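1. the following comprises the amino acid sequence and a computationally predicted model.
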Amino acid sequence: MRLLRAALITILAIVIGGCTAFDAFGPERATHQQGSDEIVQGQVRVTLSVAPEVIDAPGTVVARLTYENLGSETVVLGSAYGCLSFASVYRGEDRIPFPATQYACTAAASYRDLEPGAPLTVQWPLVVGGANGMHLPAGTYRFVAELNTHTENLERTFVVR
């Protein structure tokens, strides 16, 4: 029954939203600010972290997107795509094509059970400098997680020295 309900929500969201990302958590308003690294909606908290925040090349920065169930019952995460989020890195308005962010995600709806106390984490290793990394000038970079489970995006910055 829960799967049927989630499937109907997906179909309705795709029809109404024109195949855009949708929110499968119901009518609750999300708490979120532009440029934020956290969103809480209903019993689900989504956070974005980037570590380390300052790096001397060569090195690796890891961006982590974590979904946590703050409630006591299972939540079904619904996405109009096979992945929970798309990822991008920017310097100013220019997109930086890190290999970890250059992937295709199926256009098929997907569902994941999010159990209380069992966070779900997606991570992107961003290799800077060295033989296999992106050669970047010093500066501030912005990692953006374009959520497929919510209408908002999450952002964090990191610095390359």
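-> Thanks, I have the structure now.
2. CA atoms for contacts and neighbours, from now on please.
-> OK.
3. show me where this protein has its strands.
-> For the chain, strands defined by DSSP state E occupy the ranges 38-41, 44-51, 54-55, 59-69, 75-79, 85-91, 94-96, 110-114, 120-128, 139-147, 153-160.
4. which elements pack onto the longest one?
-> What that stands for is strand 59-69. When contacts are defined as 3 or more Cα pairs under 8 Å, 6 or more residues apart in numbering; DSSP states H and E, strand 59-69 packs onto strand 44-51, strand 110-114, strand 120-128.
5. which of the ones you listed is buried the deepest?
-> Between those, strand 44-51 has the highest mean count of neighbours, a mean of 19, where neighbours are mean count of other Cα atoms under 10 Å.
6. that one vs strand 153-160, what angle?
-> Angle, strand 44-51 to strand 153-160, by axes from the mean of the first three to the mean of the last three Cα atoms, to 10 degrees: 10 degrees.
7. minimum distance to residue 15: which of the strands of the chain has it?
-> strand 75-79 (13.9 Å; Cα to Cα).
8. in addition, the following structure is provided for comparison:
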Amino acid sequence: MLYILWSLLNLVAYLGLFYLLFHAVKLLKQRFNVAVAVFFFLGIAALSGRSKPQPKTLSAPNLLAGIPANTPLGNGSATEKTSLGTSSLFILAEYYKQDSVIQPRGLFATVSGFTLGHRWEPSAGTVVQHRNQLQYRLLMHHEWQLLGSTLYTSPSVTLTGMM
């Protein structure tokens, strides 16, 4: 519930800023002319577009430590979906199974859903065999943001489960 309230606070703040920007452009159009209003709007849009560059990756990084980069893919996989308040965490574990022994090869995690005001980022993880299932442990980095700026960073959140 706290995550939803924080997201709603961010939504109200963004709508309030948009409302103020709309009235500022309207006032500039009345006092001066359309060209000044358009120039002001484009300037504000250019300034709001400046943010920290996010690294562009085509795939999620392997979160298992100690697995060489050239490790071949496994012959099986397991998935898990976990709720993170207003968003969802999707976990994919790859493994190599021979007889009844499972050797983990990869652990991949992505976050999707309504994340306004929150930034979840998987940082590390482990996978071990537990009978016929895989037991995972995942460390998540969680930032609380207001209007895109980080206000508070939660200590590492540890998620565990079976798949």
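-> Arrived safely. Here the structure is a predicted model, which means the values were calculated and not measured.
9. TM between them?
-> Overlay of the two chains. TM-score (TM-score structural alignment, normalised by the length of the first structure): 0.31; 75 aligned residues with a Cα RMSD of 4.3 Å.
10. run the chain-centre distance for the helix or strand where residue 151 of the second structure lies.
-> Using DSSP states H and E, residue 151 of the second structure maps to strand 149-162. Between the mean C-alpha location of strand 149-162 of the second structure and the chain-wide mean there is a distance of 11 Å, by Cα atoms, centre = their mean, to the nearest Å.
11. need the contact partners of that strand.
-> 133-145 (Cα atoms under 8 Å, 6 or more residues apart in numbering).
12. the residues you listed, buried ones only, as a ChimeraX selection?
-> Buried members of these can be picked out in ChimeraX with the line below, counting by 16 or more other Cα atoms under 10 Å:
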select :134,135,136,137,138,139,140,141,142,143,144,145
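13. can you redo the contacts of strand 149-162 of the second structure as a markdown table with secondary structure and distance to residue 98 of the second structure?
-> Output for those, formatted as a markdown table (DSSP: H, G, I helix; E, B strand; the rest coil; distance: Cα to Cα, whole Å):
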| residue | secondary structure | distance to residue 98 of the second structure |
| --- | --- | --- |
| 133 | strand | 14 |
| 134 | strand | 15 |
| 135 | strand | 18 |
| 136 | strand | 20 |
| 137 | strand | 23 |
| 138 | strand | 25 |
| 139 | strand | 28 |
| 140 | strand | 31 |
| 141 | strand | 34 |
| 142 | strand | 37 |
| 143 | strand | 40 |
| 144 | strand | 43 |
| 145 | strand | 46 |
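14. between the contacts of strand 149-162 of the second structure, which is closest to residue 23 of the second structure?
-> residue 145 (25.7 Å).
15. tell me the contacts of the closest one?
-> By Cα under 8 Å, 6+ apart, the contact list for residue 145 of the second structure reads 117, 118, 119, 151, 152.
16. tell me which of the strands of the first structure lies nearest to residue 5 of the first structure.
-> It is, among the strands of the first structure and with distance given as Cα to Cα, strand 75-79, at 10.2 Å.
17. for the lengthiest helix in the second structure, which positions count as buried?
-> Longest helix in the second structure, counting residues (DSSP state H): helix 2-31. Using 16+ other Cα under 10 Å as the test for burial, helix 2-31 of the second structure gives 3, 4, 6, 7, 9, 10, 11, 25, 28.
18. of those, which is the nearest to residue 78 of the second structure?
-> residue 3 (28.1 Å).
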